[in-house]
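Visitor: Take this sequence and fold it.
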Amino acid sequence: MSETKTEQQTTEKTENKKKEVQEEENKEIQIDLDKIHPLLPEIIEKQATINIGTIGHVSHGKTTVVKAISGVHTIKFRKELIRNITIKLGYANAKIYCCDNKECPRPGCYKSFGSGTPPTVPCPRKDCGGTLRLMRHISFTDCPGHDVLMSTMINGTAVMDAAFLLIAANEPCPQSQSQEHLAAVEIMKLKNIIVLQNKMDLIKKSAGIEHYEQIKKFLKNTTAEGSPIIPISAIKGHNIDVVNEYIVKKIPIPRRNFKSPPRLVVIRSFDINKPGCRIAQLKGGVAGGALLQGILKLNQEIEIRPGIVTNRGGKIKCLAIRSRIVSLRAEQNELKYAVPGGLIGIGTTIDPTLCRGDRLVGKVIGNPNSLPDVYCEIEINYLLLSRLLGVKASEGSKGFTEVENLKRGEKLMVNVGSTSTAGSIISVKNDLAKIGLDTLVCTMVGERVAINRRIKKHWRLIGWGRITRGQKVRITKLRK
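Guide: Okay, the predicted model is just below:
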């Protein structure tokens, strides 16, 4: 009898403890929205609040400079490692510090470490005695530089607050994708650009000065005109402290909207369960992206659009997915809430097969019934580039290839937010075009889109547009 009583007491204690844990998890996280700021110490200690993209021609050192600043090598996939190039968007977080000793000479007083570093660390300079204090916590979006991956690069611009334009000093400037990438960030209205003149260790001083003049000529009459040009050697770490100083002093803190309903664009998704995992141990899918506005909290109910799309006999159905946030993470840092800025990972209760292999890329996460509409057809007010970038002109031409106007029935690739989708032109009139989309997009009137045309077997950037209206798809609810 006594043994049975003891077992019952043990069971009751276990159940009570589970209830306490559940109540603690369900307790709503309170945040004072009037006091919150992107540089609040309790925020930047754990989460990046500024997102910097690395853009430029293939093999000009984008991934290397990210590693020099953050310590993280963004090339992780097997195909990328074999070819030693970035294929998918790469991500890394870094913390930028400054020594509080005014006698500590600049730019060496600026240091960078990984995102797991504490908010204060001793200054590594001998006889300094100062303390390095956290100034910025940033996320990097490392874009591929190969011409066939231009669409992936444009998707990355959807989450950028600023960009590093990498230009290799041992090659003539500009190279084709340097032109194309700069045009892409101009289209997306990205103004904060720092130019990094990389691989300076491979050339003589006189060649470096000549190359510097080539860069200035290239940047003239672009959004990057007047931007800082910093000579560096990313592989040797030369002048990385100067880059850190410019991040702190030249990249302004973006204005954030904390009070609007949250909206996160998904740029990665995956299944974290290992093969052979037992059913009881299965975890929901994970989505990664950047929060554009609002705040996401642990245990919050969320909706994902467009969700699951079916097309039976030309009848399109869109099932929005309802879920709950079970974890929030910025690299290795666990979060109770996430603010706009850096890249975050969201653990959900969604069936992991729906997240496997980036299946959620291009979708939008937010509060239930608060997300933008879903469209199967959009009408845009467009503007085309005067000439093609990154394409050699044919013989007998004016030295460049002109961009032909859009034609009815033509197949295009359009980038809407973090979504890349093919589409067919239904009609064209003056500077208006109606495009039927192969993939549904969650967007809104006024959002910018990039337009790409198939040229010489590759999609090439030819212009941009702004959504004026479109054909909406009815949303039905599905809980997962």
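Visitor: use CA for all of it now, contacts and neighbours both
Guide: Will do.
Visitor: What about Pro41, how many residues nearby?
Guide: Applying other CA atoms under 10 Å, we find 14 residues neighbouring Pro41.
Visitor: Can you give me the distance of it to Ile52?
Guide: As for Pro41, its distance to Ile52 is 20 Å (criterion: CA to CA, to the nearest Å).
Visitor: Give me the contacts around the one helix or strand Ala422 maps to.
Guide: Take DSSP states H and E as the rule and Ala422 turns out to sit in strand 419-429. If you take CA atoms under 8 Å, 6 or more residues apart in numbering as the criterion, strand 419-429 is touched by 151-152, 155, 361-363, 406-415, 433-439, 441.
Visitor: Following it in sequence, what is the next regular element?
Guide: Past strand 419-429, the next helix or strand by DSSP H and E is strand 432-442.
Visitor: For that following strand, name the packing helices and strands.
Guide: Here strand 432-442 touches strand 301-312, strand 374-384, strand 419-429, going by 3 or more CA pairs under 8 Å, 6 or more residues apart in numbering; DSSP states H and E.
Visitor: to compare against the first, here's another:
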Amino acid sequence: EDAPIIPISGQHAVGVEPLLWAMEKFIPTPPHDLTKPFRMPILRSFDVNPPGTPGDKIRGGVIGGAIIQGVVRVGDEIEIAPGVKVDGSGKYESLVTEVVNIRAGGRNVEEAKSGGLTGIETKLDPALTKSDGMIGNMAGSPGTLPPTRYTLSLEYDLFEYVVGVQEKIKVNPISVKEPLVLNVYSAVTSGVVTKRSGDRIEVALRRPVVAMDGDKVSISRMIGSAWRLIGYGRIVG
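Guide: Okay, the predicted model is just below:
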């Protein structure tokens, strides 16, 4: 409602500057603190080695994402959490590796900071990063990442109607033992509600997430044969 309408043609490069001005005016770029420790939710991960690459030519795994604070440089040591599952324990162990190369803006750079997408080549075993295997992890300066959480306590709000369906379906209250899907940064995890009191729930997660108190979470439930967005929450413990 009352949103500005800006004529634009990307093909003819007309109206681009007014569009950028309006975006900055109505959706301001959030402040980025370069003095804080490096932190980046991982959105993609790759194995860049073609089949048949000789062992002495294999390059380490690549992770990609959007840096949310701090600066990362070639040669830095970084930590990735939750990391990998420890056999049989149900617990996860973070990974520590070194930055070998950084790619941003279509070129190799010595350092990267907030703004745009960044690809980071590491010394990780590429078997860990192939086929987006590291999506949902958080990369950051060692010892500075948020805690790994196996349960989430949320203050939540539900929408009036389910999002993503053609018909109007009212959102019913969340119930104990109900399965939910939660999105936290780039992580998508499922869990079961173990407690509910007023506008708070506690969810036991199938896969842990790395997050701080106050971080936002989207909440989905199974509607028909698909997970649909029904509300959002804020981590309180």
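Visitor: which residues in the second structure does the strand holding Ala422 of the first structure align to?
Guide: On the second structure, the counterpart of strand 419-429 of the first structure by TM-score structural alignment is residues 187-197.
Visitor: The stretch 251-400 of the first structure: helices as residue ranges?
Guide: Ranges of helices within the stretch 251-400 of the first structure: none, based on DSSP state H, counting those that start in this stretch.
Visitor: mind listing what the residue nearest in space to the middle of the second structure touches?
Guide: Of all residues in the second structure, the one closest to the mean position by CA atoms, centre = their mean is Ser186, 1.8 Å from it. Applying CA under 8 Å, 6+ apart, we find Ser186 of the second structure in contact with Pro41, Ile42, Leu43, Ile135, Gly136, Asn137.
Visitor: Quick check: buried residues in the match of strand 419-429 of the first structure?
Guide: Ala187, Val188, Thr189, Ser190, Gly191, Val192, Val193, Thr194, Arg196 (16 or more other CA atoms under 10 Å).
Visitor: Return the mean post-superposition distance for it against the first structure.
Guide: Aligned to the first structure and superposed, stretch 187-197 of the second structure gives a mean residue distance of 0.9 Å (mean CA distance after the TM-score superposition for the first structure).
Visitor: Need the counterpart of Pro142 of the second structure in the first structure.
Guide: So, by TM-score structural alignment, Pro142 of the second structure is matched to Pro368.
Visitor: Report the contact partners of that match.
Guide: Glu301, Ile302, Glu303, Arg322.
Visitor: Please report how far it lies from Ser420 of the first structure.
Guide: Look at Pro368 of the first structure and Ser420 of the first structure: by CA to CA, they are 24 Å apart.
Visitor: How about Gly294 of the first structure?
Guide: Computed as CA to CA, the Gly294 of the first structure to Ser420 of the first structure distance reads 25 Å.
Visitor: do Ser176 of the first structure as well
Guide: 22 Å.
Visitor: do the same with Gly276 of the first structure
Guide: Taken as CA to CA, the span from Gly276 of the first structure to Ser420 of the first structure is 33 Å.
Visitor: repeat for Lys17 of the first structure
Guide: 47 Å.
Visitor: now Lys67 of the first structure
Guide: For Lys67 of the first structure relative to Ser420 of the first structure (CA to CA), the value is 28 Å.
Visitor: What lines up with Thr35 of the second structure in the first structure?
Guide: Match for Thr35 of the second structure (TM-score structural alignment): Lys259.
Visitor: my read: that match touches Leu296, true?
Guide: No: Lys259 of the first structure lies out of contact with Leu296 (CA atoms under 8 Å); the separation is 11.1 Å.
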